[in-house]
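In: Sequence and predicted structure, then a few things I'm wondering about:
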Amino acid sequence: MTTTPQKLYALGQSLWYDNIERRLLENGELAAMIARGDIYGVTSNPSIFNNAIGKSRDYDGQLAELARAGHTTAEIYDALTVADIQAACDLFRSLYDSTRGGDGYVSIEVHPDLAADTQATAAEAQRLWALVDRPNLMVKIPATQAGIAAIQSSIAHGININITLIFSRQRYAQVIEAYIAGLEERIANNLPIAQIASVASFFVSRIDSKVDAWLDALAEQGGENAARAQALKGKVAVANAKLAYQLFKESFATPRFAAIAQKGGRVQRPLWASTSTKNPAYPDLLYVDTLVGKDTVNTVPPATLEAVKDHGATQLSIEAELAEAQAQLDELAALGLSLDKATDEVEHEGVAAFSKAIADLFTTIEQRAVEFR
């Protein structure tokens, strides 16, 4: 029987798993998920590792050994996370090989505290690439203004990059340009490009969380705009993503990219992230069923994956109702609300949340290291 994830894969969308835990690696569950065709890659971030390490004792054996050997907190963090990423890369290696690098990637994020420093971010990407030492690794770089130049540099160095925390189409256009320019830099230096892969992680639900609060406030004021504001709730994030997909199609259908593709260059797939539903009033697969498209990835947390397997839609949807999507964004502006302001705010909040998660995890590691020494 063909499962929903397999049907989505046949349509051109790969489901990746937005989760990693030592337990899943050791008990065979991640391997089983891959074998069943439930997932085609894994993404991680500081919040996921904070949950995995901070809220379990699964890492205590390795942590104790490292602590007693006198390693620093940063070294212990590297060792714990890199071990998980390497193990996951190895489990996905056969998928990576059989799809010729189409899927089977595992992502690890650069330290979020470097998000405002181009050179430090680029150096950290190179360090992690060498440390993990797997061809199906993707290093995650946030799409901050400083991150854009680091993306081009990293692609030029031959590193697979997952660009994260993309919220606006304007920033997404910069991300695409950085990827293409990085490939062109390699071509100019007579370096191969066929093995380089990249995804652009466009965050979805957080946009609605931000904008819906503004719409609620507007509706509470009453008057002629109240009903218009209510009607727009839960619509802006999907509309923004649908129009981003159009930008993807246009950007990779140019003569400029055709010349790159002739030399083996791959399109940089959009990856829909933050696709769990934050508002319980909305359908649980609001940010999955509406964004099924060719050459895309959707990274889903555990509960969302189970929902997809149980009742996920299996038809292309991302190019449906495009005129309506544009009209919804026009309506937002007509109500005096700025999508640019929303995307700027959630970008800063996203970096801050990851920084807090890694700081919390470092505190946990320090406390446990003291226990074990």
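Out: Looks like it arrived, so ask away. Numbering: from 1, shown residues only.

In: Could you use CA atoms for every contact and neighbour count after this?
Out: Noted.

In: now the farthest one out in the chain, which residue is it?
Out: Distance from the C-alpha centroid of the chain peaks at residue 223, with 39.6 Å (CA atoms, centre = their mean).

In: residue boundaries of the strands in the stretch 251-373 of the chain?
Out: Along the stretch 251-373 of the chain, the segments classed as strands by DSSP state E, counting those that start in this stretch run 269-273, 296-300.

In: sec struct for the residue farthest from the centre of the chain, please.
Out: Here residue 223 is recorded as coil under DSSP: H, G, I helix; E, B strand; the rest coil.

In: residues in contact with it?
Out: Counting by CA atoms under 8 Å, 6 or more residues apart in numbering, residue 223 makes contact with nothing.

In: need the contact list for residue 299.
Out: Contacts of residue 299 by CA under 8 Å, 6+ apart are 15-18, 42-43, 271-275.

In: Check residue 324 too.
Out: For residue 324, the contact set (CA under 8 Å, 6+ apart) is empty.

In: this is the comparison structure:
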Amino acid sequence: MTDNPLKTLTAAGQAIWLDYLHQDILKTGELQRLIADDGLTGLTSNPSIFEKAIGDGASYDARIAKLASGGKTQTKDLYEAIAIADIQGACDQFRPTWDRLKGRDGYASLEVSPDLANDTQGTVEEARRLWAAVDRPNLMIKVPGTKAGTPAIRQLIGEGINVNVTLLFALQAYLDVAEAHTAGLEDFKAAGGNVAKVHGVASFFVSRIDTAIDKKIDEKLKTADDATAARLKAVRGRVAIANAKVAYQRYLQTLATPRWKTLAVAGAAPQRLLWASTGTKDPAYSDVLYIETLIGPDTVNTMPPKTLDAFRDHGKVAPTLTQDPAAAEATLKEADALGLDLDGVTAALVDDGVRLFAKAFDDLLKAVDDKRRRLGDKTAA
């Protein structure tokens, strides 16, 4: 029998997180099975995930009815009570992993409201509140890597709060949040804090870049001459991977600086790069494309259940993330030369990501409110 590819992935230095949360996986032992059998070491949630979990079916109805009858009548209070309890449950199930790895992994992530993506102080205040409410050392608070989110990241890390930076697409945005994380650790250390206890990840969204760039390529192919068409086809499906590989090279360069080495001596752990949005969108591509091409040490890949299952079934593990970084740089230069405007695409993807998460959050609150009203009507009847 061959080894489980997911376990082999862990042996290669890449952590596996699940991009999914539902109370059922906490209650049925499914999450424990994934931890034991697949080497899962973390979990992420977001408004879209909670909207699907709570809105679909009747799984959460009893909890909503109980919370509402107990005085939780405001929709956001109801949602937060459910989300906090589920995240606490996930943190508790990952706690043995966190203990075994001495805090280097074993985290569950909870997102601040997407409505605060452009509000620095609002983000800081909500992150503090959620951190205190969940009250687990292996929690990460998800903060978007927007211009307003970046100073919030420094503030929160500087207070000893673990941060999962989300919605990263552009290299410069990554460098900005990496700087915020480092500066936050320095602030925490200067205030007498133990930097070994503060952890973070920087979540690069991968497949969405290819979706947007490939759309531009397909448009250009309609009018391109043969030579240009060949060049366009050569970069199709490669830009997001190249972007991630270049980001990893920047990460390695950061670790080599005297500034970081000073923090490392004090026990600081690096802000790991996390590959998000790794489910393949284009059916022409392998369903494990964004796993197999981005395998490298001290990184995280957060997979939706379908992708996790696919990699377990037929994934191949090799040290791909550090293979031929010069080719990755060349791919980005070629994309620029072809007028694919990666900078413009990534900027638009941030705005689109904020909008989509905000809509999912609104849909989530509506689903909770609809259920509260319907369950209230049943109780009254």
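Out: Received the coordinates, thanks. In this text the structure is predicted, and so the values were computed from the model without any measurement.

In: Quick TM-score on the pair, please.
Out: The TM-score (TM-score structural alignment, normalised by the length of structure 1) is 0.98; 373 aligned residues with a CA RMSD of 1.0 Å.

In: distance of the residue farthest from the centre of structure 1 from residue 208 of structure 1?
Out: 23 Å (CA to CA, to the nearest Å).

In: Equivalent analysis for residue 225 of structure 1, please.
Out: 18 Å.

In: just residue 45 of structure 1 next, same as before
Out: Residue 45 of structure 1 sits 21 Å away from residue 208 of structure 1, going by CA to CA.

In: What of residue 322 of structure 1?
Out: Distance of residue 322 of structure 1 to residue 208 of structure 1, given as CA to CA: 18 Å.

In: ditto for residue 173 of structure 1
Out: Here residue 173 of structure 1 is placed at a distance of 21 Å from residue 208 of structure 1 (CA to CA).

In: Which one's more surrounded, those two?
Out: Neighbour totals were compared for residue 173 of structure 1 and residue 208, and residue 208 leads with 22 against 14 (other CA atoms under 10 Å).

In: Tell me the residue in structure 2 aligned with that one.
Out: Applying TM-score structural alignment, one finds that residue 208 of structure 1 aligns to residue 210 in structure 2.

In: Which secondary structure element is home to that match?
Out: Using DSSP states H and E, residue 210 of structure 2 maps to helix 207-221.

In: how big's the offset between that helix and structure 1?
Out: Taken over the aligned residues, the distance from helix 207-221 of structure 2 to structure 1 averages 0.4 Å (mean CA distance after the TM-score superposition for structure 1).

In: Report the distance from that helix to the chain centre.
Out: Averaging C-alpha positions (CA atoms, centre = their mean, to the nearest Å) puts helix 207-221 of structure 2 22 Å from its chain's average.

In: And that helix, what's buried?
Out: Neighbour counts over helix 207-221 of structure 2 (16 or more other CA atoms under 10 Å) mark 207-214, 216-217, 220-221 as buried.

In: So which residues of the stretch 251-381 of structure 2 form helices?
Out: For the stretch 251-381 of structure 2, the helices defined by DSSP state H, counting those that start in this stretch occupy 258-265, 289-292, 305-314, 325-337, 342-380.

In: Determine which stretch of those is the most buried.
Out: Neighbour counts (mean count of other CA atoms under 10 Å) averaged over each of these peak at helix 289-292, with a mean of 21.

In: For it, grab the matching residue range in structure 1.
Out: Counting by TM-score structural alignment, helix 289-292 of structure 2 lines up with residues 286-289 of structure 1.

In: And the aligned partner of residue 87 of structure 1 in structure 2, how far from residue 185 of structure 2?
Out: Aligned counterpart of residue 87 of structure 1 in structure 2: residue 89 (TM-score structural alignment). Counting by CA to CA, the gap between residue 89 of structure 2 and residue 185 of structure 2 amounts to 28 Å.

In: Comparing these two, which residue is more hemmed in?
Out: residue 185 (29 against 18).

In: What is the aligned counterpart of the more buried one in structure 1?
Out: Per TM-score structural alignment, residue 185 of structure 2 is aligned with residue 183.

In: Please, which helix or strand holds that match?
Out: According to DSSP H and E, residue 183 of structure 1 maps onto helix 169-188.

In: distance from that helix to structure 2 after superposition?
Out: Superposed on structure 2, helix 169-188 of structure 1 shows a mean distance of 0.5 Å to its aligned residues (mean CA distance after the TM-score superposition for structure 1).

In: helices and strands around that helix, which ones?
Out: Helix 169-188 of structure 1 sits against helix 145-156, strand 198-203, helix 236-251, helix 255-262, with contacts defined as 3 or more CA pairs under 8 Å, 6 or more residues apart in numbering; DSSP states H and E.

In: Tell me which of these lies nearest to residue 191 of structure 1.
Out: helix 145-156 (8.9 Å; CA to CA).

In: quick one: the next helix or strand after that closest one to helix 169-188, angle?
Out: Downstream of helix 145-156 of structure 1, the first helix or strand assigned by DSSP H and E is strand 161-166. Here the directions of strand 161-166 of structure 1 and helix 169-188 differ by 170 degrees (axes from the mean of the first three to the mean of the last three CA atoms, to 10 degrees).

In: Need the helices of the stretch 251-381 of structure 2 in CSV (columns: distance to residue 246 of structure 2).
Out: Below are those laid out as CSV (distance: least, CA to CA, whole Å):
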stretch, distance to residue 246 of structure 2
helix 258-265, 19
helix 289-292, 15
helix 305-314, 24
helix 325-337, 6
helix 342-380, 14
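
In: Residue 62 of structure 2: which of those is closest?
Out: Nearest to residue 62 of structure 2 among the helices of the stretch 251-381 of structure 2 is helix 342-380 (8.7 Å), distances taken as CA to CA.

In: Any idea how far the closest one is from the middle of the chain?
Out: Centre to centre, stretch against its chain (CA atoms, centre = their mean), the figure for helix 342-380 of structure 2 is 18 Å.

In: Thanks a lot, see you next time.
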